[in-house]
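K.L.:
Pasting the sequence and the predicted model now:
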Amino acid sequence: MASLDEYQQKLEQGGFDECLCTLYPPHKLNEQRARYFALLDCFEARFGRGEVRLFSAPGRTELGGNHTDHNHGLCLAASVDLDLIAAVRPTKEPVIRIQSEGFEGMDVVDLTDLTPREEERERSCALIRGIAARMTALGFSVGGFDGYITSQVPQGAGLSSSAAFEILIVAILNGLYNKGNTDPVTAAKISQFAENTYFGKPCGLMDQMACSVGGCISLDFERPQDPLVERVPFQVSSFGHALCIVATGGSHADLTNEYAAVPAEMKAVAAFFGKEALREASLKDVMAQAKEIRRVCGDRAWLRAVHFFTENERVKKEVQALRQGDFEEYKQLVLASGRSSFQWLQNAYSCASPREQGIVVALAATALLLGNEGAYRVHGGGFAGTIQVFVPLAQLDAYQNGIEAVMGKGACHPIWIRPVGGVEVTQENADFH
């Protein structure tokens, strides 16, 4: 831990350049130097001078496996260079105080009372309290700190800003009070517990795993408490493409029921066979009992079950294609995933708001702009939010201009796969590779 002045001087002299060029693409080095410098200024303005430490946690992109994790399925995901960063200072008082840039109020959590609070549900302070509670229950140490956070993960952009926030808080408590002993998988589970139990969102584990482990990873949730994680070497630019996330302008605020219905309907089909999750059944079973499943569970539940099984098979093929360097095959699988999500999973828009179909508009505009080039699909939870697009580098400028003419200035975010998850930037002798 060093003073703000010492870290700002180190930033100016390039002392953090090796670390920053691991967390961000090299062409963003100067931008990130300035960003961390400004973060330290903001911390000082809010909490005063003194020693600090710096932390970072990435957003994530889902590369395959749309709505499969919650039914013990397969996923392909990656951490990205758009991240949350924090300057923090430990305190003797058992209180966490966090000021997030752009928000008027400060999150204040008293660590002497870690019971869930109804009035905090769906607020960031619920995530902080839930993380502290779970870490305490697992035998980790927690303590107070003052922190200032800035974010480049757009809200509602399908890059899991909530999971990035959770992993950042775990990374901070891990670094300040546990000597870095909380492993990435445990950090993800702690974060999921906080989001499920304290925040009140019934999410799976994929988002937190991708933000915590880092890089491109395949995930098998057959045993959800002990998921199989394997790294998959992948950087989109090496195949002559850019990976873009296009924000459609929709809000997730009133979509909790839509998200909750997806795993619930899949599990209803699983329950038809006396199983807990769809992974324990098979596509053959679902096809053989289609008429009765439709009668008992409904047509949409049957369609979503079919999506689950076919999407699982696609993830296997996507991982194989990337390992073999067959990007053209991977793109075809991305397109097939998009069709399945649209037609069978049905998460391209909310049936309650048919006038608002931003994802469908973005997909249609992308198809017209790219023709037979590239690949595209709904991204993340769906219903509102973003689409994912693989764009040939030669067409990137034209595509970005074209899609932003439809969806609005700043809607298109080119992203880069980051090789590490939540980290302490100021950790001495850290190896982020």
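P.N.:
Received the coordinates, thanks. Numbers count the residues shown, from 1 in each chain.
K.L.:
When you work out contacts or count neighbours from here on, use the C-alpha atoms and nothing else.
P.N.:
Fine.
K.L.:
where along this structure do the strands fall?
P.N.:
Using DSSP state E, the strands found in the chain span residues 2-3, 51-64, 74-90, 95-100, 107-110, 145-151, 216-220, 228-231, 241-247, 375-379, 386-392, 412-415, 423-424.
K.L.:
what is the orientation angle of the fourth one with strand 74-90?
P.N.:
If you take axes from the mean of the first three to the mean of the last three Cα atoms, to 10 degrees, strand 95-100 sits at 110 degrees to strand 74-90.
K.L.:
quick one: strand 95-100 to strand 145-151, angle?
P.N.:
Here strand 95-100 runs at an angle of 20 degrees relative to strand 145-151 (the same axes, to 10 degrees).
K.L.:
Please list the outside residues in contact with strand 95-100.
P.N.:
For strand 95-100, contacts defined as Cα atoms under 8 Å, 6 or more residues apart in numbering pick out 105-111, 143-150.
K.L.:
so how far is that strand off the chain centroid?
P.N.:
22 Å (Cα atoms, centre = their mean, to the nearest Å).
K.L.:
Going by neighbour count, which residues of that strand are buried?
P.N.:
Across strand 95-100, burial judged by 16 or more other Cα atoms under 10 Å covers 95-100.
K.L.:
ok so, going back, now the strands of the chain in CSV, with distance to A288?
P.N.:
Below are the strands of the chain laid out as CSV (distance: least, Cα to Cα, whole Å):
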stretch, distance to A288
strand 2-3, 65
strand 51-64, 27
strand 74-90, 23
strand 95-100, 52
strand 107-110, 52
strand 145-151, 49
strand 216-220, 26
strand 228-231, 30
strand 241-247, 38
strand 375-379, 29
strand 386-392, 34
strand 412-415, 43
strand 423-424, 48
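K.L.:
Pasting the second one now:
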Amino acid sequence: MTTLDITLCHTAANGHHDVFGGLATHLVQAPGRVNLIGEHTDYNDGFVLPCAINHGTVVACSPRTDLLVRVIAMDYLAAPDEFRLDGTPKHVTVAEWPNYVRGVLWLLWSEGYPIRGANLVITGDVPQGAGLSSSASLELALLQAFKTMYGLTDLDPTRMAQLAQRAENEFVGCKCGIMDQLISARGQAGHAVQIDCRSLETRPVPMPADTAVLIAHSRVRRGLVDSAYNERREQCEQAAAHFGVKALRDVTPEQLARDGAGLPPLVLRRARHVVTENQRVLDASAALQAGDLRTLGQLMAQSHDSMRDDFEITVPAIDELVAILQEVIGDEGGARMTGGGFGGCVVALLPQARVAAAQQALVKRYRSPEGEPALVYLCKASDGAGLLG
């Protein structure tokens, strides 16, 4: 257990005792993630290369004999949310976090899993609105809690990810792909994980031992449900329909060049990003496996340019962060926007020896539109959802 886990565990366990008057029976966790390359390819049945990170969500839980769920989020000054599993699920409008809880547990109940109510205390340290998947971390931690409390041995990590994705699509209202949930469920320490978002096949890719994962938060907040995320997905679906395929995963660069002329120019650019990004993921996996950070950095730069110019999901502050980091890193790694876009974070892969210089450059040269410095996180590729105690 890391120092981070210990801190979160104490917060969650103490909160359970204070709110519910008894000890939690279990402590579970699920990590956030950073995507190294492969943006907006997941819902196009394509490839992604994320890693789970050592920032996540911890849940202290205890089972109940009735069907009532009582849950409190320690990171918000709010009263516990309460609802029955067998009731009609209702959205909460005063806060966003209860809807993720209600959506996941409603789906688990409606799928016929033998569960009952629970007392839940949630805490975490995934930055909100940063593109590091705090929502998937919460969803997987909740599913891990109920799997542990009620012995749901047939609820394997991939099935957990599928349920979490459905809850976000059908209840929360964000048409996210499967990547965030699947890496939170199947992360592996010391490895990135190449995911085929059609077959859900995962392949761990070892990270070179002397390579740092640096995440720089632009302090520009983003929100997928309220952003143009769903619009981008609709444009991709329009492009796939034009080519007569299920998803853009099935379109080759040659097909795009030959038959893309009939698309509106904007939709063509969206499709070009996805088609080229899928190939970049496969090439990046091979480069990372070989420890070839030079090639990996070139692919990350191409990815960022494509997100900026074809998919149009970066913002000036993000572009500035990438430029600052790439200048320090040179040809020994790379930097790119990560996450859904419109703010959030940049991820950089670089030698440990260049970390201090990168941090100093960010402190000296970057300020958000509101004049704030970047928030910098040095992360480790970590394990997926599981039991802590």
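P.N.:
Done, it's in. All values derive from a computational prediction rather than experimental measurement.
K.L.:
do you know which of the strands of structure 1 lies nearest E120 of structure 1?
P.N.:
Nearest to E120 of structure 1, of all those, is strand 107-110, at 10.4 Å by Cα to Cα.
K.L.:
quick one: that closest one aligns where in structure 2?
P.N.:
Counting by TM-score structural alignment, strand 107-110 of structure 1 lines up with residues 81-84 of structure 2.
K.L.:
average offset between the matching stretch and structure 1?
P.N.:
Taking mean Cα distance after the TM-score superposition for structure 1, the mean distance separating stretch 81-84 of structure 2 from the aligned residues in structure 1 is 2.2 Å.
K.L.:
Which among the strands of structure 1 is found nearest to F199 of structure 1?
P.N.:
Each of these has some distance to F199 of structure 1 by Cα to Cα; the shortest is strand 107-110, at 13.9 Å.
K.L.:
Residues in contact with the closest one: which ones?
P.N.:
In contact with strand 107-110 of structure 1 (Cα under 8 Å, 6+ apart) are residues 94-99, 124-125, 128-129.
K.L.:
Farthest pair within these?
P.N.:
Longest distance between any two of the contacts of strand 107-110 of structure 1 is 17.9 Å, between P94 and S124; criterion Cα to Cα.
K.L.:
which residue numbers in structure 1 go with stretch 30-45 of structure 2?
P.N.:
Taking TM-score structural alignment, stretch 30-45 of structure 2 hits residues 57-72 over in structure 1.
K.L.:
I'd like the distance from that stretch to the chain centre, please.
P.N.:
7 Å.
K.L.:
related to what we said a few turns ago, of the contacts of strand 95-100 of structure 1, closest to S340 of structure 1?
P.N.:
For the contacts of strand 95-100 of structure 1, the residue nearest S340 of structure 1 by Cα to Cα is T150; the value is 36.0 Å.
K.L.:
Looking for the alignment partner of the closest one in structure 2.
P.N.:
Using TM-score structural alignment, T150 of structure 1 pairs with T123 in structure 2.
K.L.:
Tell me how many other residues surround that match.
P.N.:
Using other Cα atoms under 10 Å, T123 of structure 2 has 24 neighbouring residues.
K.L.:
Please apply the same query to M307 of structure 2.
P.N.:
Around M307 of structure 2 there are 24 other residues, counting by other Cα under 10 Å.
K.L.:
residue in structure 1 matching it?
P.N.:
Counting by TM-score structural alignment, the partner of M307 of structure 2 is S341.
K.L.:
List the residues that contact its match.
P.N.:
Counted by Cα under 8 Å, 6+ apart, S341 of structure 1 has contacts 66, 307, 347-348, 378.
K.L.:
If we use 7 Å, what do you get?
P.N.:
N347 (Cα atoms under 7 Å, 6 or more residues apart in numbering).
K.L.:
so where in structure 2 does the longest helix belonging to structure 1 end up aligned?
P.N.:
When structure 1 is parsed with DSSP state H, its longest helix is helix 299-323. Under TM-score structural alignment, helix 299-323 of structure 1 corresponds to residues 265-289 of structure 2.
K.L.:
ok, and for the matching stretch, which residues are buried?
P.N.:
For stretch 265-289 of structure 2, the neighbour count (16+ other Cα under 10 Å) marks 267-282, 284-285, 287-289 as buried.
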